[in-house]
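*Asks:* 3D model of this:
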Amino acid sequence: METRYTERLRFFDGQQLHAEDLDELEAVNRELRWLHNRSLHQPGIGAGLAVHGPAGAGHVLVQEGYALDASGHEIVLTGPERLPVPPVAGEETCGPAYFDLTVSYPADEELEEAETREGACAPRGIVRLRERPAFTWVRLKHDVSGTLRPVDPRHRADIQAGMMIILARARIRECVLAADVSLAQRRTSRVADRPRIRCDTSYAEWTWWSVPAGTESVIQGVEAVIDTEAACFAQVPCYSARVAGRRPLTVEYDDDAVVTVFDGPAHVEEPATTSFRCRVPLLSPDYGVGDAGIEAILTAVRAEWAVTWLGIEC
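*Replies:* Below you'll find the predicted structure:
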């Protein structure tokens, strides 16, 4: 974190103000704004700055927009800008010349004077500067690996550092565009949205479930509500689940009765942002185990089985 200003300016009645007092007040707010920008955003295009340049044109049109550089400087274009393409015939090999159109934050000495005023006891001074983004056509050449890179190492360093933002790439021959400008090299200042992916293994309070499967049969198994609140999903994700633990289970009940429990594939029911219901059909050949057998099966699966789940929020 780098900022020069850590002091709050205060004023009092009767204080004599000088130009540097008010300049410093503006500088404090500006530096803190830049600190915010570079802390929470990446350099790139925030909005707009669309570039239109069809093949055969001798200029490109840049629409209004907003971008940030790596220092947090706001690059603002308030109206369309018509920029002539570089006046080059092409490469020595008779192919088109490649250029990247870049935009950057202007230095103070490059700004246009918008207003000056006479001082009360001093000569005329500047009171407003008009900020206009600095546009630069960066010449590119193929390196030994065939990759296009800036010819000027300073441009290369500034682009890599995020101080010059690429808006478009152009191929130029005979002082006009040899093809429509390419926008593939642009990057946004907002972090690209990525799917939220979370996974976990949860031991659960299994309960018994059964549903009719015909006139004389039922499907039976165990189910549990799995808590996913810690994943902080904002929307209902796509869940998948499986049972982790020892299988098959051999369960004893009523002293000498034994049942072997085989499980089918787990499936997800009632998905929500904070939970889902996991149901597992049991495939034992005989379910005439009564209440005592069911309790024994539940005790066994609660001790042995966990649910490994994955949630993907797109």
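
*Asks:* going forward, measure contacts between C-alpha atoms and count neighbours the same way
*Replies:* Fine.

*Asks:* Now for residue 64, how many residues are close by?
*Replies:* 16 (other CA atoms under 10 Å).

*Asks:* And it, how far from residue 156?
*Replies:* Distance, residue 64 to residue 156, using CA to CA, to the nearest Å: 25 Å.

*Asks:* do residue 80 as well
*Replies:* Going from residue 80 to residue 156 by CA to CA gives 27 Å.

*Asks:* And for residue 37?
*Replies:* In terms of CA to CA, residue 37 sits 23 Å off from residue 156.

*Asks:* Settle it for me: which of those two has more neighbours?
*Replies:* Higher neighbour count among residue 37 and residue 156: residue 37, with 20 against 15, using other CA under 10 Å.

*Asks:* before we go on, could you also do this sequence so I can check it against the first one:
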Amino acid sequence: MTAVDRIAFEQGQPLRSADLAALFGPLDLSLADHVRSAHHCQGVLIGLEPALQTTPRRTLSVTPGIAATADGDLLVLTEPHTLVPGDAVVTVVLRAIGTGPRARPWLLGPHTAAEPGTDVVLGRLAPDATTVETTGLRTIALRPGTTQLLTGRLSQATAQLSGTQLCWSATVSLPSDLAATPTVIASLDGPPPLTTISTTIAVQAPDSASFTLLVRHGRPADQNPVLSQVTKATVDIVWTAVVDVPPVAIGPAPLATRTTETMALPDERAETLNVDEPTAPLPSVSRPAFFEHQVLAAADLMELVHAERALRELHHRTLHGWGISRGIEVSGEAGSPSVTVMPGYALDAVGRELLLTRQVKLDVPAVTGDLEGQPDDPESHPQEFRLILRWTEDDEATVHTRDGAGASFGAVRLDNDPTLQWLPKEAVRNGFDLELATVHVRDCTLTASPDPSSRRPLRISPHVAAGVTTPGRTEWTLVKTDGGSVMGLRTEIDTRSGGFTGSPTYLLRLEGRRDTPLPPPEEGDAVLDGTPYVESSATNSLVVVIPLHSGVTASDPDPANPATSVQLNPASLLNDDLPALVGGSLGWNVAWVGVES
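*Replies:* Below you'll find the model as predicted:
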């Protein structure tokens, strides 16, 4: 950690270059310390993809992007950059220009090592290679603040089940604001039923809206399976869903809607909106420098302000995401001509801070009903509007001026208040216009209280990462008793992609088919299944064991066919061919979630 002092000024103080440099220095140092110690972040944050072109000449290009060094500094490449590799093995690194944060790619020869604290390795290229090697070289930095983490419980009392008492399923609905399909892990909350020898939980058909839990209990082989229809869950199940929200992509930002009028948008305006995922350009920013006896212009000081703001916005954009952090609630009653907006804080897709410092009373749009309705038409339907909060551009902000030397005067301060605005749904720029509430207006009043369901919260979570091993490429080995009998399977998983700094807590899920034909001369099907557990773990890996207890269970729930009893982990399948079976036709693999405080 680097010690920094607070800066103070007095009237009549001679201003030195060191005083101006000190305005920027504390922010720069504290931001680097924050990235390094709070985010444990090092490597590529977004973009910076190296690619080799062989025609018309052999060149290496790197796309724009952002990275974080081991020292915590942010590096920015704003434009595509092309290099010409030589005839030797070269390492591609991103390195700051001067003191940064502007950066450019460099090629390091076979005898030159990357600087561990200041260089970010992007890949390696051999003289005869046709692609850039990145495996094991290119570090993808984690963005803990942008992970969505949800937990829930499937309760015995409220679950809607189908199947039998030994094998049943239930569907779990997820909140509507998930950014993508999550990795879901489920486990028992408490002991399994006393009459079972094993209980396994499989997650099926996960998407951004729901997933299905398949619960299978095994009983000893000398007991009859319970095939009667299930009416009540015999266990409680807790689940965790993790979604890694991708950073805002690099691209043009949509134009702001400057008018507060509620008329329909022209076609060319609608085409500029990002209705799916937002994109934003990268800022071109350099650390400012000053010298003694320099004649200061207004642009020099504005560059200082711009650099400070750009670095902070890059940090927010890449490491925290965008959304409403706290407050900014909207209230109003049916029949009211206005709404009340409370103070609060939010970040937009560029990383700009939207700080509403006071309570605001805002009139609803002055409309009578839908566009076809007449003012006195009882069949007129209310119009829908979204109340949004957005960044106030410099040319829109309230300007505070002051007299200067002689007869001069000029702007010395711009109000930092964000803009509250009513927009039709199709005019909202995702990521740039933060939705606070949806309202319906008729006769210039609300028809109901504002609906906050379209708000996007800014989630802050611990360091969470998830991964899935590849079906068909997950290597399984046998776990045997002292007498040589097969009792389970073991696999080792590489978790370096999680970027952990210690040994995290892991949650596991076994994926793949469970049903398989019995080997000849036996006939019929059997079930191979077990509950995975962590045998050992380290910072970059963990060893997973699947115990396989033999017994009897029921077939999968199928409304069209009655349930039948099947063998669970029969001895005829627990042999030396088992790793090839589960790794091949059954496609067993492991999904994991690691949580590090």
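
*Asks:* which secondary structure elements does the helix or strand harbouring residue 355 of the second structure contact?
*Replies:* Per DSSP states H and E, residue 355 of the second structure falls inside strand 353-356. Where contact means 3 or more CA pairs under 8 Å, 6 or more residues apart in numbering; DSSP states H and E, strand 353-356 of the second structure is packed against strand 344-347.

*Asks:* how far apart are the strand it packs on and its match in the first structure?
*Replies:* Taking mean CA distance after the TM-score superposition for the first structure, the mean distance separating strand 344-347 of the second structure from the aligned residues in the first structure is 2.9 Å.

*Asks:* got the contact list for the closest residue to residue 296 of the first structure other than its chain neighbours?
*Replies:* The spatially closest residue to residue 296 of the first structure, leaving aside those adjacent along the chain, is residue 253, at 6.1 Å (CA to CA, 6 or more residues apart in numbering). By CA atoms under 8 Å, 6 or more residues apart in numbering, residue 253 of the first structure lies in contact with 292, 293, 296.

*Asks:* Show me which of the residues you listed are buried.
*Replies:* 293, 296 (16 or more other CA atoms under 10 Å).

*Asks:* ok, back up a step: after the strand holding residue 355 of the second structure, next one along is what?
*Replies:* Downstream of strand 353-356 of the second structure (by DSSP H and E), the next one is strand 360-363.

*Asks:* now the helices for the stretch 451-597 of the second structure?
*Replies:* 578-583 (DSSP state H, counting those that start in this stretch).

*Asks:* repeat for the stretch 201-350 of the second structure
*Replies:* So, for the stretch 201-350 of the second structure - with DSSP H, counting those that start in this stretch - the helices run 267-270, 298-319.

*Asks:* For the first one, name the packing helices and strands.
*Replies:* Applying 3+ CA pairs under 8 Å, 6+ apart, one finds that helix 267-270 of the second structure makes contact with no other helix or strand.

*Asks:* What residues sit buried inside that helix?
*Replies:* residue 270.

*Asks:* so that helix aligns onto which residues of the first structure?
*Replies:* The aligned range for helix 267-270 of the second structure in the first structure is empty, by TM-score structural alignment.

*Asks:* Contacts for that helix, please.
*Replies:* Helix 267-270 of the second structure has contacts (CA under 8 Å, 6+ apart) with 426, 427.

*Asks:* How about stretch 2-9 of the first structure?
*Replies:* By CA under 8 Å, 6+ apart, stretch 2-9 of the first structure touches 25, 27, 28, 31, 32, 35.

*Asks:* The fourth one pairs with which position in the second structure?
*Replies:* This means residue 31 of the first structure. Aligned partner of residue 31 of the first structure by TM-score structural alignment: residue 310.

*Asks:* contacting residues around that match?
*Replies:* 283, 285.

*Asks:* change it to 10 Å
*Replies:* 101, 282, 283, 284, 285, 286, 316, 350, 351, 352 (CA atoms under 10 Å, 6 or more residues apart in numbering).

*Asks:* Likewise for residue 266 of the first structure?
*Replies:* Counting by CA under 10 Å, 6+ apart, residue 266 of the first structure has contacts 222, 223, 240, 241, 242, 243, 278, 279, 280, 281, 282, 307.

*Asks:* how many neighbours does the fifth one have?
*Replies:* Neighbour count for residue 242 of the first structure, taken as other CA under 10 Å: 20.
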